[in-house]
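>>> the amino acid sequence is not available; the structure is as follows:
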């Protein structure tokens, strides 16, 4: 057969038209791939579920989180159901991913490094092990309080890889190489007082002449007069959750004698083991009086001994994958005697702006760089408890 004639005859044949069903399938596949690439490498939408960042961020604020600001993280668990984080919808523990393929931590170049006071989304560092249906998000806190056997017998336990752990949002108060210290609620970085975000809140004891403050006036100032943000301590002392502007306003009230930072350890039988590094023998730190603590930096070396091993134990064992042992008072890393350790990653110290209502680094420690998801960028939607849109918050940059 003449080849040219066959080709001409073939090309002249009409192409078979795709069915409507096939067109819909192709469009759906394209949309899923495009959306997945955008969510992975450019930006992703998140919702604020808790008040830990109030009043900087409010419950039911809807955010765009930039993946390109710090550089997109390559998925470490690439085999996953699209648009689902770690658990299949309508189930409690069915995994939405497979660990048959695991990739090492890698990140593409970004526009900047993480800077102090950025608002950052990251995977919960203690979220590698989870007790399903537990009211406490930290499995390790439950174990410290109740014992390993009790927790194992009481809950279904699951483990999760880094990129499938719960997403948290906090403010980066200290970056790799910094030294952080908290004195009576005030944060100091490298010996300098850290700026206080305008929307941050802290609990204060407001002492009056004996009269209670006018609730209507407090509401005008945006001060809550209901629990858990309000509590009457005694006849002339009241506990309020206040922003810096609120503190200045209350100090002008004629009946207000004094406004001081609330420190739980002054009013309760404080459990020092709840605070990182969970060693109340050597570190009697509280959420309001903490440190000094060095934040690990990639390539930096620290001396290891009994005085500081609790601070860096989890970094060495869990985040950087070494075997750490103690024998006859000496430390061994991967079977080798070690009195120093050189960090393989950068770490960060994250805190919520709602200081007395935030589960943050003061309770579970450092955030490794491989846990960082992205930078909180823009509020694109927000609605209140009644379902009404908070128009004044739409398209607001996050600072």
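On my side now, so go ahead. As the structure is a prediction and not an experimental result, all values here were calculated from the model.
>>> can we go C-alpha only for contacts and neighbour counts from here?
Noted.
>>> for residue 350, which non-adjacent residue is spatially closest?
residue 172 (4.5 Å; Cα to Cα, 6 or more residues apart in numbering).
>>> state the helix or strand in which that neighbour lies.
Under the criterion DSSP states H and E, the helix or strand holding residue 172 is strand 167-174.
>>> hmm, who's touching that strand?
Residues outside strand 167-174 that contact it (Cα atoms under 8 Å, 6 or more residues apart in numbering): 52-53, 114-124, 180, 189, 194, 295, 348-353, 360.
>>> give the next helix or strand downstream of it.
Beyond strand 167-174 in the direction of the C-terminus, DSSP H and E gives the next helix or strand as strand 179-183.
>>> which residues of the stretch 251-399 of the chain fall in strands?
Using DSSP state E, counting those that start in this stretch, the strands found in the stretch 251-399 of the chain span residues 256-261, 290-294, 301-303, 324-327, 330-333, 336-337, 340-342, 347-351, 367-368, 372-382, 396-397.
>>> endpoints of stretch 182-198, how far apart?
Stretch 182-198 has an end-to-end distance of 18 Å (Cα to Cα, to the nearest Å).
>>> mind listing what's buried in that stretch?
By neighbour count on 16 or more other Cα atoms under 10 Å, the buried set for stretch 182-198 is 182, 185, 187-190, 194.
>>> repeat that for stretch 142-150.
Judged by neighbour count (16+ other Cα under 10 Å), stretch 142-150 contains these buried residues: residue 142.
>>> against that first model, consider the following:
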């Protein structure tokens, strides 16, 4: 793993911080703190002996000095104090992000109109099974991705990158996308035309449809200027399961793999180009927009 990948892997950074602060926290409880207490006991015994001698000689002593001395002797060094304070917080954040919910930011327009650039989303990390953090190995089977789910996964060509797309095909499905119309296992998907979609950033319109197939209803965009065929698909693993022509393509999804596409169909690099998503690459299911700094009205669930 490169240095850039490590620095970009927040989960790894959190893991290292959790382990480091946890070691200091445990070390202090079971070793360093008892050592400080033993040293303090010896020092206070010596102090008490000196004070008793002074009192026997009729010299008045400061009764509060002993408490101040004890507090100073048992006080945690600053580096231990900060580590102990940060450990529970870091450990809680690491647990939440690793096993429950993780925030992501939408960086591109490939999922417009469902998700827009700048949307901050939450991803359910346990819907598709419990996975060990960092290595992303599934240890407890729960549910499998279903057609229509919006899924976050590790990009097969660069595992340091997180991608988000919609699941179109599950293992065994035959996916056809011809003339910008989708069929799944020989059954044509239904489309309801909506008013054209205005891209306010580029001041351009796209064809806007409501796409419906088993278990899913969501909106998609088509750019009439873009060709129907897939331009320069990669030689990805399982490429022999796909055929491409001027009308589009067809693919049969291999076992343990998923076929994904962006809702902004003509502006999305997805399974049509770089192939299938292996189960071990799955991060979780996106389900909620918790903030968009440019448009707070987008907060909420999505299709």
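Good, I have the coordinates. Computed from a prediction, not measured in an experiment: that's the story for all the values here.
>>> need the TM-score from the superposition.
The pair, once superposed, lands on a TM-score of 0.63 when counted by TM-score structural alignment, normalised by the length of structure 2; 223 aligned residues with a Cα RMSD of 3.6 Å.
>>> what residue of structure 1 takes the place of residue 123 of structure 2?
Alignment note (TM-score structural alignment): residue 123 of structure 2 maps to residue 65 of structure 1.
>>> what's the burial count for that match?
Residues contacting residue 65 of structure 1 under the criterion other Cα atoms under 10 Å number 24.
>>> residue 279 of structure 2 against residue 256, yeah?
Yes. In terms of Cα atoms under 8 Å, residue 279 of structure 2 counts as a neighbour of residue 256; the distance is 5.6 Å.
>>> after superposition, how close is the strand holding residue 172 of structure 1 to structure 2?
In the superposition against structure 2, strand 167-174 of structure 1 averages 0.3 Å from its aligned positions (mean Cα distance after the TM-score superposition for structure 1).
>>> the helices in the stretch 1-150 of structure 1, which residues?
With DSSP state H, counting those that start in this stretch, the ranges of helices along the stretch 1-150 of structure 1 come out as 3-11, 20-41, 139-146, 148-154.
>>> can you list contacts of the third one?
Just to be clear, that refers to helix 139-146 of structure 1. Contacts of helix 139-146 of structure 1 from elsewhere in the structure, counted by Cα under 8 Å, 6+ apart, are 126-127, 129-131, 136, 150-151, 274.
>>> would TSV of these with distance to residue 248 of structure 1 be doable?
Listed next are the contacts of helix 139-146 of structure 1 as TSV, based on distance: Cα to Cα, whole Å:
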residue	distance to residue 248 of structure 1
126	37
127	39
129	43
130	42
131	43
136	35
150	48
151	46
274	32
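>>> show me which of those are buried.
Among the contacts of helix 139-146 of structure 1, those that count as buried by neighbour count (16+ other Cα under 10 Å) are 126-127, 129-131, 151, 274.
>>> just curious, which of those residues is nearest to residue 8 of structure 1?
The nearest member of these to residue 8 of structure 1, counting by Cα to Cα, is residue 127 at 63.6 Å.
>>> find the nearest non-adjacent residue to the closest one, please.
For residue 127 of structure 1, ignoring the flanking residues on the chain, the nearest one in space by Cα to Cα, 6+ apart is residue 165 at 5.3 Å.
>>> and residue 112 of structure 1, by the same measure?
The nearest residue in space to residue 112 of structure 1 (Cα to Cα, 6+ apart) is residue 70, at 5.4 Å.
>>> I'd like the distance between the residue mapped onto residue 271 of structure 2 from structure 1 and residue 225 of structure 1.
Matched across to structure 1, residue 271 of structure 2 falls on residue 361, judged by TM-score structural alignment. Summarising the geometry, the distance separating residue 361 of structure 1 from residue 225 of structure 1, computed by Cα to Cα, is 28 Å.
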